[in-house]
Each structure stands twice: as C-alpha cells, then as structure tokens.
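Asks: coordinates only, sequence not included:
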C-alpha cells in the first residue's frame, strides 16, 4: 500500500502534501484505519525534508483526518463526529453520562408565555429587545473588565456565539487554544470551522499557566476558557491563577480571549477572569440553558466594540437574529422571583448531590472530589474505558474522559458522571458498581492494584 500511495501523494510543502492526502480521503482511496507511509519513507520519495512531511501529518491530525500513534504509525481517522451531550436515546442502560440539567429544576415557562404580550417586531428593528438589553447589561456587569467599553450581542446559545466569534476573527487553519480536556461543543466547533486546536492542560485551578504560555508560543489567535465549573473537570479559576494567566496574556493583547461562563447563576464559585485591562480582543458569554433548559437557545455576549462589530455583521435583522419572542420569554422568566428562587434551589441541589455521591465513591475506595458544575470528574486507578465497559454489563451507561480529550484515541483514567438525578438507593447502587468495576479491572494483568 505504501508504494501505491507514494505514486498518489504529491507536494513540496506541508500544505500541498496535506491537501493530497485529504483528497485521497475524500475520494475514498484512503479509508478509516488505512496506514499512511512512514514520515521518512514519504520524505525520501518526495525529496523533501522529514520535518515537512511531519508538519503535513500534524496538520491532518489537528484537522481530525488522521491519528498519529507514535511508533504505531499514522492512520486515517474514523470519520465519526465528535460525541455530543445528551441522552443516549437508543440505549436500554441507565444513562449517567448525559450532562443534562435536572428536569425537576427547569422552570415551567407556561405562566411567562401566557403573560407575554407586545406588538410584532418587523425587519430593520434593533436585533436586541430593549428591555432584555437593559436586564442583560446588569447581568453581565460583573463579568467584563473594569472600565473597559463593552457591547452586548444576543446569539442562539453559547456554541453559536463561539462559532460566530471565531468566524469573524479567524481564517481556516488558524490556531485556537482549547482546554484539554475540553467541552464537547467547543471541540466540535473548532474542528468543523477548520481551525487548529491547541490543547491547554487543566488542573484543579483551571487552565494552567504553562499550558497557556506554550499555546501562545505556538501562535494561537484565539483562546476559549471556562472560568468556573469547567466541563468536564468542574475546575474553577482561583484568583491567583487568573492573575497569573492575565500576566501571561499581557504581551498578547490582540489574541481573542473568549470566556464561556456557562454555569453562571448555578455556580458555587466566585468568578475570576483571565481578561485583563490590556486585552484588546475579548468576549464573555453567558447562556441560560443550564438553568432555563437546553431548549432556551439564548446567550448574552459582552465584548469589546471591535469584536461586537464583527459579530453584528453576522447577525443581520431578518436572517440570523434571535427571535424577539424568545428574548421576551427569557426576560419574563429571569425577572420572575419564583423562577430566580428555583434557580437558587437548583444550584444547591446540584452541589449537594455531587458532594454526596463523591462521598459514596470515596467510602467505596475510589477517592473523589466534587468540584463545581452539573457533573463529577472521577479519577480512577485503572483505564476508564475498561470500567465503562464493565459498568455497561451492570446496566449503566457512563462516559470515559477519553471523549473530552483533544487528541483522538488518547487514553484516559477519568469518568465523567451525571448523577444529580439519582435517588439515594440508585446512587449507592452506582457507587458500589463503580468500585466493583475498578477492582475487577485492577486484577487484570499489567494493571496496578487499587489501594
């Protein structure tokens, strides 16, 4: 197969070689699992430097077209899409991998719908409902850099905002810094947009300074950060970490910094921003989906005037604006005292259930810390994939941390669990089964024993 490929792959630059391989994949001449020629072999055949071929393979890997396995070579990637959040509708297993809010704590919009009234909105009118804009300005006031001029934009959810922010600032193949592990929608948006994801490791205090520095050195033109309740880890930036990140960004004022404060009203942690007064390109996004429900596809973005102007060109009245009916409904809900009370109850519920389940796992020999957010990020002493498969045989559908890694096929020792809707009996059952699966996996040859 290498000899055949040598006749088909042409190019003197990394971009040309990558384009040639991409064309072979698109024509079906290369299929998932097919091996590409070794870097040295292809370089000698083309008469180019090995670094040129290595760069081409790296571009293909970053675009999700190939998987590089070190000494195992480079193969064509499986074209399956990035996993998405939500229920596995075709599974008979008990799903603890959804990432969904608890329906019991999503406010019923019936009363607000009945109370909504107003004249029709026509073409050419402002894209933001004036009353919602006044409320949103107060809501976003604590999230914007002090003293920095900011403009508001309404989009159809946080993912829509991120897609539009990147599109108005970047071109194909530009590098984007993403947390690793990362929110699934962010991975999907960057790959579909044709940008190059650059992973920035996350620890207990959020995005790492060393990781940000390395990403900036690699020339990222945008960075997406979750300041608190990072999905999937639950990590939140501390004041010290945020200050260190701001210092690192000081020399890069025109890198677009996007903060996705998705958990805002439900968060148990204070907001610490990595956007400093020196940053010229920035945006802060807050959506309502976590507390009003995923079907409420609305997010508020506060950004610098230039970024807001770029967004405005992609949100023209009558084509891509967000329905004023939805805007009015969100405003009616968010200004309702009973709804705000339910949101506060939801925040306490998620925190309490996650803490309780982490305590159960710890008591069963799987030490776990509950951080912030809808989910738990559980560290295992064994491979997560093996535990996931063992849990399936016990009736549970869990999610391996591998799905949230930027490198396709990267092994993980983490589980992401959504457990806040389990009652005490089911929670104890799941914790017992996880511990049993870990013990069974640890007894396999080549694995270390559970402490």
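Replies: Yes, it's here. Not measured: the values here are computed from a predicted model.

Asks: drop to CA atoms for contacts and neighbour counts, all remaining ones
Replies: Noted.

Asks: so which residues of the stretch 151-300 of the chain form strands?
Replies: Taking DSSP state E, counting those that start in this stretch as the test, the strands found in the stretch 151-300 of the chain are 151-155, 175-180, 196-203, 206-207, 222-225, 256-260, 282-287, 299-303.

Asks: could you dump these to TSV with distance to residue 347 and mean neighbour count?
Replies: As requested, the strands of the stretch 151-300 of the chain are exported to TSV (distance: least, C-alpha to C-alpha, whole Å; neighbours: other C-alpha atoms under 10 Å):
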stretch	distance to residue 347	mean neighbour count
strand 151-155	24	23
strand 175-180	24	26
strand 196-203	23	22
strand 206-207	20	25
strand 222-225	22	23
strand 256-260	18	24
strand 282-287	15	27
strand 299-303	19	26
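
Asks: could you dump the ones you listed into JSON lines with distance to residue 396 added?
Replies: Output for the strands of the stretch 151-300 of the chain, formatted as JSON lines (distance: least, C-alpha to C-alpha, whole Å):
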{"stretch": "strand 151-155", "distance to residue 396": "36"}
{"stretch": "strand 175-180", "distance to residue 396": "26"}
{"stretch": "strand 196-203", "distance to residue 396": "28"}
{"stretch": "strand 206-207", "distance to residue 396": "29"}
{"stretch": "strand 222-225", "distance to residue 396": "31"}
{"stretch": "strand 256-260", "distance to residue 396": "31"}
{"stretch": "strand 282-287", "distance to residue 396": "30"}
{"stretch": "strand 299-303", "distance to residue 396": "33"}
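
Asks: here's the one I want to compare it with:
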C-alpha cells in the first residue's frame, strides 16, 4: 500500500492483509520504519482490522516488525509452523485482541473443521525444546545459503534478484511463457509469476530454493539454465 495514497482506505475496506516477513514471492521483510509508517496511515481508518500473515515462521532469517506494536487493539498475527516444523503439522498460531481471536475460535468451533489437540501438543513441545529450536535455526541458515548461492550466480549472468529472505527467488524474465517452456523442456518446473500478482510491469517466475543442491558445479549449471530461460522471448525459445 503506497503511503502517499489514501485511495484504498477511501473504499472503506474491512481488512488490511499483508505478509510482514519473508514475503512470498519477493522475499522482503517489513522493518521498523515501514511498520510505523503503515500504522500511521491505517490510523485514519479505525474500522480496518490488520491481519499479519507469517507463513514461514522460524524458517525466516530476519525478524519482521509488526504493525501490532503501534496498533495492538486492531492487529492479528497468524503464524504458520508447517513450513519450519514440518508440513504434516498443518497448524498455525493466532494472536491478537481477545475479542477478535475469540470470534475466530467460536466460528471454528461451530464449523466443519477443527485443529487436532494432539498436533497442538506436539507443536507446543517442539517450540519449547532447545534441541529442536537449534535444528530449525540451522535449517534456516542453510536455506539462506542455498538461496544466496543461486542468486549470486544469477547476478553474474545478468539476472538480478532482490529476495533477502525466504525459500524462493523472484526472477525477472523476458517472457513468462517462453521461460516456463524453456525450463520444462529441460526437466525443470517453476511457478509462473502471474499467479502471484494482480498486475505487474515485468514478467517473472518463482523458483523454489530450499532443496537446491549445494554442489558448486551443479549450481553453476542450474544458474546458466535459468539465465537462458530468463532471456528467452516469444517466438525464440532456445
């Protein structure tokens, strides 16, 4: 949301939803200055609830600043632990104003879904276990090294990326379809950037980096292939 524009607020929205940390797919993290500026803008719309979506949790390298530090009575944080502690957990923790959290709890209680108490207890144990915490932090550092290793090699090929955190790279390409076809022809699957945007000025693809090889030679080859796809244009797919 541009800080200079109040136009979205003039439409009287009910909710401001944003990813404060390791935003997917760009890998940006909200800092203290940005959080304070957003809070100052949102103060003009007292009926707007702020929902912070943290989909990566402890797998992020950098802590994100929260709008809740400025608007505690209107900010709800939903933090998923499925990425950092295992997808089988399928669980998140919600924190925020008591009345808002209670409304969500009641609605869920009378719905068709529920959260397993066994999984809740399992997560509570993992979050308080020192050995598990160290392992998760070590994994986060390793994910960061893999992402950075590929980003550095892409930059050497003239393909810039700006991800600072997270488990992916947001790679600019000349033509989305050409890039997808070029990579698919070589057995590589990536996500089209158009899935993540309402509109954008330049096409991108999203590349997952968490399971990248750490072999330097294989990484060089991967970067060369991605660069080839990045420069492929419609009507000319190498």
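Replies: Received it, and whenever you're ready, just let me know what you need. This is a predicted model, so every value here is computed, not measured.

Asks: among the strands of the stretch 151-300 of the first structure, which is nearest residue 56 of the first structure?
Replies: strand 196-203 (12.7 Å; C-alpha to C-alpha).

Asks: now do the same for residue 163 of the second structure: its match in the first structure.
Replies: Using TM-score structural alignment, the equivalent of residue 163 of the second structure in the first structure is residue 370.

Asks: SS state for that match?
Replies: Put simply, residue 370 of the first structure is coil when judged by DSSP: H, G, I helix; E, B strand; the rest coil.

Asks: can you count the residues close to it?
Replies: Using other C-alpha atoms under 10 Å, residue 370 of the first structure has 21 other residues around it.

Asks: in three-state terms, label the closest residue to it other than its chain neighbours for me.
Replies: Closest residue in space to residue 370 of the first structure, ignoring its immediate chain neighbours: residue 355 at 5.3 Å, by C-alpha to C-alpha, 6 or more residues apart in numbering. What three-state DSSP gives for residue 355 of the first structure is helix.

Asks: for residue 355 of the first structure, give its distance to residue 373 of the first structure.
Replies: 11 Å (C-alpha to C-alpha, to the nearest Å).

Asks: now do residue 339 of the first structure
Replies: Residue 339 of the first structure is 20 Å from residue 373 of the first structure, by C-alpha to C-alpha.

Asks: more neighbours: the two, which one.
Replies: residue 373 (31 against 20).

Asks: show me the contacts for the more buried one.
Replies: By C-alpha atoms under 8 Å, 6 or more residues apart in numbering, residue 373 of the first structure lies in contact with 229-231, 234, 263, 266-267, 350-351.

Asks: now do residue 367 of the first structure
Replies: Contacts for residue 367 of the first structure (C-alpha under 8 Å, 6+ apart) come out as 358, 361, 379.

Asks: and if you look at residue 226 of the second structure?
Replies: Contact partners of residue 226 of the second structure, counting by C-alpha under 8 Å, 6+ apart, are 154, 183.

Asks: which residue lines up with it in the first structure?
Replies: By TM-score structural alignment, residue 226 of the second structure lines up with residue 434.

Asks: over to residue 67 of the second structure?
Replies: Under the alignment (TM-score structural alignment), residue 67 of the second structure maps onto residue 274 of the first structure.

Asks: any idea how far its match is from residue 436 of the first structure?
Replies: Taking C-alpha to C-alpha, one finds residue 274 of the first structure at 41 Å from residue 436 of the first structure.

Asks: check residue 331 of the first structure too.
Replies: Applying C-alpha to C-alpha, the value for residue 331 of the first structure to residue 436 of the first structure is 48 Å.

Asks: before we move on, what about residue 260 of the first structure?
Replies: 37 Å.

Asks: again, but for residue 223 of the first structure
Replies: Distance of residue 223 of the first structure to residue 436 of the first structure, computed by C-alpha to C-alpha: 40 Å.

Asks: coming back round to it: where does the match of residue 226 of the second structure sit: helix, strand or coil?
Replies: Taking three-state DSSP, the label given to residue 434 of the first structure is helix.

Asks: now it: how far from residue 221 of the first structure?
Replies: Distance of residue 434 of the first structure to residue 221 of the first structure, computed by C-alpha to C-alpha: 41 Å.

Asks: cool, residue 368 of the first structure as well?
Replies: Taking C-alpha to C-alpha, one finds residue 368 of the first structure at 36 Å from residue 221 of the first structure.

Asks: over to residue 431 of the first structure?
Replies: For residue 431 of the first structure, the distance to residue 221 of the first structure - C-alpha to C-alpha - is 43 Å.

Asks: same question for residue 304 of the first structure.
Replies: The value you get for residue 304 of the first structure to residue 221 of the first structure, if C-alpha to C-alpha is used, is 16 Å.

Asks: more crowded one of residue 274 and residue 436 of the first structure?
Replies: residue 274 (26 against 17).

Asks: contacting residues around that one?
Replies: With contacts defined as C-alpha under 8 Å, 6+ apart, residue 274 of the first structure is in contact with 227, 242-243, 245-246.

Asks: ditto for residue 55 of the second structure
Replies: Contact analysis of residue 55 of the second structure by C-alpha under 8 Å, 6+ apart lists 19, 78-81, 83.

Asks: that one pairs with which position in the first structure?
Replies: Using TM-score structural alignment, residue 55 of the second structure lines up with residue 262 in the first structure.

Asks: and for residue 123 of the second structure?
Replies: Matched by TM-score structural alignment, residue 123 of the second structure corresponds to residue 330 in the first structure.
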